[in-house]
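S.K.: got a structure for you, letters missing:
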């Protein structure tokens, strides 16, 4: 979508939300203007990597193809991440014994980079010794390997714990952990969530909390119970809270919210529930929220369609969509972040 004139692009992007709400029959009391992150700001990327006759191919997968498009320039990636791609390519050949395509997960953290190589053969001694040299890409704080996406991750080298800041708290996420794609987008989402809180806030429930993107900023207003299905992310959140002396203010619970959504009786007692599910949304959890007595629900989503679907369940259960904020942190793509504030009608 980089070919579109800016006004046309912004109109198209904002319409992704309004059209999704219209299809679901949802009316919002207030829809904010589209908020955007700047170019060259993406701090997280997944690239394809493969051994070839000329060395190493590294870049993005062409749509509906096995072809790898080399990175000659990119208006989305941060300069640090883009430069790392070019430098890392020079050191990956020993990790690629076969010509099958692997995945390279890269995240730019506060103190350096976290990298996970997936879908390749188990690294041999020659490969492991590359990053044993502290002069080789010292900006990489942790390099890990996994046989495939979703499989256990094995550290190859860790020079320091990669850290990311949520609110005022530094968190050390597990390898390949989910982060918001941009720090600027995360800040916009956090601001929208915090502005959606009532003037006086009691206990808050943070569902699909990850490593604490919203948990730690929310904890400034009151106690927060964070619930997350990824055990490693849940532990990282609790460990960071403990280090900051927030153990009495923040509690982290490991629970698969798709298999075991919190039921209405478990939601009682919370003044606000924040939920930020994956792109598929959280139909079952939204249905239980709709049947609860929680005064205010704040939904965060990267998919306007599933957001609207879940919003319809909340509205049917007696909530009113008081406000909604669209945030464009997936520049020139059909993805859009949404923050919606629902209050009991």
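M.R.: Looks like it arrived, so ask away. Bear in mind the structure is a predicted one, so any value in this text is a computation, not a measurement.
S.K.: C-alpha from now on. contacts and neighbour counts both.
M.R.: Noted.
S.K.: can you give me the strands in the stretch 51-200 of the chain?
M.R.: Here the stretch 51-200 of the chain has its strands, by DSSP state E, counting those that start in this stretch, at 55-61, 68-70, 102-108, 113-118, 140-146, 154-158, 164-166, 169-171.
S.K.: please convert those strands to TSV, extending it with mean neighbour count and distance to residue 96.
M.R.: Converted to TSV, those look like this (neighbours: other CA atoms under 10 Å; distance: least, CA to CA, whole Å):
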stretch	mean neighbour count	distance to residue 96
strand 55-61	19	8
strand 68-70	16	15
strand 102-108	23	8
strand 113-118	25	10
strand 140-146	22	12
strand 154-158	16	15
strand 164-166	18	29
strand 169-171	21	31
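S.K.: residue 132 is nearest to which of these?
M.R.: strand 154-158 (6.8 Å; CA to CA).
S.K.: that closest one packs against which elements?
M.R.: strand 140-146 (3 or more CA pairs under 8 Å, 6 or more residues apart in numbering; DSSP states H and E).
S.K.: using the three-state scheme, assign residue 235.
M.R.: Secondary structure, DSSP: H, G, I helix; E, B strand; the rest coil: residue 235 is helix.
S.K.: wait, what's in contact with the nearest residue to it once chain neighbours are set aside?
M.R.: Sequence neighbours aside, residue 252 is the residue nearest to residue 235 in space, at 7.6 Å (criterion: CA to CA, 6 or more residues apart in numbering). Taking CA atoms under 8 Å, 6 or more residues apart in numbering, we find residue 252 in contact with 225-228, 234-235, 237-238.
S.K.: please compare the first structure with the one that follows:
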């Protein structure tokens, strides 16, 4: 049987041999065999293992598609993820000072989207198998908070009541101060009997909130989230950082990057992950495309004493970025765009010459592109902090600090 030597790890976590040929769950330096179909190896066997290979800590790893690199040592994953960011910057001709990566611990994920299918005997809840629509049960998942694992029977109960025989529910579960905050999509249309059944599950599982599609079915108490001194009730399914530890790491980096600022503009502000804690020391203008998120932010701020002023503006920053004359008066900016980055908005920030910029990104490639725009305008990239809150996955996040020439 043909042997393949793995030379590097791709961005999706697969080992890559000459060809290229992609081999899942392999590491650089390993010699493997397998059945090649197109550019992929199946039924992979390790002939010569890497010194960085470890035994996966989760018994579901081989079947479940939730993790990609659990077979690699923590040190290897840390170096690899930092290398992904470094390579993206190098491709744009950028050098940077990197701080040690900060990695969230096991069993710390506080939100997850669980897939659920009805079966002849009831229902099956879990994550999809690798490259498949098959649902794999995950009772001993090492990623999720214990409270989220407790939601798996809930997800199955919801599917038994409200999933079609051939369909699949997506049950998004978020841990909140009031209990589990649950949003269900792709379920049956609500009718009288289904409402009664779902309301009973809200009580049985003591949920904070259950939303079915776009309709609130039941709420025992508000699903509060804490941002700094402020408690908010986010809209159903609202974006949140995946772990409390990851959020704390990003917030610490953001605070350091804008330290000393008295007026800050927070772009792609969401529900106030950064805006509300920053308002303890500075006035903040929060800009976000989703009005419901800003409504939650504003309500939380108005019920908090001791914070400085937080103003809000609903605006699509892709179509209508803030212009330099609108950015006048701000001495710092926080920007946390989605994976597409913020090309148009960064061009306007560069023109405005805002003194300090805290840049948070979940895509090293678009971050590097936008960083080049700032550097071309004379900004300095002070440091990059890689944050791994999606442990054992290929996902990479980072925070970075930029300062204008006059600082």
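M.R.: Here it is on my side, so go on. Note that the structure is predicted; figures quoted are calculated from it, not measured.
S.K.: now what about the TM-score between them?
M.R.: Here the TM-score for the pair of chains, by TM-score structural alignment, normalised by the length of the first structure, is 0.93; 336 aligned residues with a CA RMSD of 1.6 Å.
S.K.: that older thread, and the contacts of residue 252 of the first structure, which two are furthest apart?
M.R.: 225 and 235 (13.4 Å).
S.K.: give the aligned equivalent of residue 163 of the first structure in the second structure.
M.R.: Per TM-score structural alignment, the equivalent position to residue 163 of the first structure in the second structure is residue 224.
S.K.: for that match, give me its contacts.
M.R.: Neighbour list for residue 224 of the second structure: 176-178, 231-234 [criterion: CA under 8 Å, 6+ apart].
S.K.: show me which of those residues are buried.
M.R.: The neighbour-count test (16 or more other CA atoms under 10 Å) applied to the contacts of residue 224 of the second structure identifies 176, 178, 231-234 as buried.
S.K.: now distance to residue 338 of the second structure too, for those residues, in JSON lines please.
M.R.: As requested, those are exported to JSON lines (distance: CA to CA, whole Å):
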{"residue": "176", "distance to residue 338 of the second structure": "23"}
{"residue": "178", "distance to residue 338 of the second structure": "28"}
{"residue": "231", "distance to residue 338 of the second structure": "24"}
{"residue": "232", "distance to residue 338 of the second structure": "22"}
{"residue": "233", "distance to residue 338 of the second structure": "22"}
{"residue": "234", "distance to residue 338 of the second structure": "18"}
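S.K.: who's in contact with residue 143 of the second structure?
M.R.: 106-109, 391.
S.K.: need the counterpart of it in the first structure.
M.R.: Under the alignment (TM-score structural alignment), residue 143 of the second structure maps onto residue 76.
S.K.: same thing with residue 368 of the second structure?
M.R.: Using TM-score structural alignment, residue 368 of the second structure sits opposite residue 308 in the first structure.
S.K.: tell me the residues of the first structure aligned with the longest helix along the second structure.
M.R.: Assignment by DSSP state H gives helix 74-91 as the longest helix of the second structure. Counting by TM-score structural alignment, helix 74-91 of the second structure pairs with residues 6-23 of the first structure.
S.K.: report the mean deviation for the matching stretch after fitting onto the second structure.
M.R.: For stretch 6-23 of the first structure, the mean deviation from the second structure after alignment is 1.4 Å (mean CA distance after the TM-score superposition for the first structure).
S.K.: who touches that stretch?
M.R.: 1, 27, 33-34, 304-305, 308, 326, 328, 334, 336, 338.
S.K.: quick one: the strands in the stretch 201-345 of the first structure, in order.
M.R.: Going by DSSP E, counting those that start in this stretch, the stretch 201-345 of the first structure shows strands at 204-207, 224-228, 250-254, 272-275, 296-301, 319-328, 337-344.
S.K.: corresponding residues in the second structure for stretch 208-222 of the first structure?
M.R.: Counting by TM-score structural alignment, stretch 208-222 of the first structure corresponds to 268-282 in the second structure.
S.K.: how far off centre is the matching stretch?
M.R.: A distance of 18 Å separates the centroid of the chain from that of stretch 268-282 of the second structure, by CA atoms, centre = their mean, to the nearest Å.
S.K.: of the strands of the stretch 51-200 of the first structure, which is nearest residue 321 of the first structure?
M.R.: So among the strands of the stretch 51-200 of the first structure, strand 164-166 is nearest, using CA to CA, at 27.0 Å.
S.K.: run through who's touching the closest one.
M.R.: Here strand 164-166 of the first structure has contacts from 109-111, 170-173, 212-214, 216-217, using CA under 8 Å, 6+ apart.
S.K.: ok, those residues vs residue 297 of the first structure, which is closest?
M.R.: Distances from residue 297 of the first structure to the contacts of strand 164-166 of the first structure, taken by CA to CA, are shortest for residue 214, at 13.8 Å.
S.K.: doesn't residue 205 make contact with that closest one?
M.R.: No: under the criterion of CA atoms under 8 Å, residue 214 of the first structure makes no contact with residue 205, lying 10.4 Å away.
S.K.: more crowded one of the two?
M.R.: Higher neighbour count among residue 214 of the first structure and residue 205: residue 214, with 27 against 23, using other CA atoms under 10 Å.
S.K.: residues in contact with the closest residue in space to that one that isn't next to it in sequence?
M.R.: The spatial neighbour of residue 214 of the first structure that comes closest, neighbours along the chain excluded (CA to CA, 6+ apart), is residue 190 at 6.4 Å. Neighbour list for residue 190 of the first structure: 213-214, 217 [criterion: CA under 8 Å, 6+ apart].
S.K.: what's the match for residue 190 of the first structure in the second structure?
M.R.: Using TM-score structural alignment, residue 190 of the first structure pairs with residue 251 in the second structure.
S.K.: how much space between that match and residue 276 of the second structure?
M.R.: 11 Å (CA to CA, to the nearest Å).
S.K.: so residue 114 of the first structure touches residue 137, yeah?
M.R.: No: contact criterion CA under 8 Å: residue 114 of the first structure and residue 137 do not qualify, at 11.7 Å.
S.K.: and the contacts of stretch 6-23 of the first structure, which are buried?
M.R.: 27, 34, 304-305, 308, 326, 328, 336, 338.
S.K.: next, count neighbours for residue 283 of the first structure.
M.R.: 18.
S.K.: so residue 344 of the second structure sits right up against residue 316, yeah?
M.R.: No: using CA under 8 Å, residue 344 of the second structure is not in contact with residue 316; the gap is 11.2 Å.
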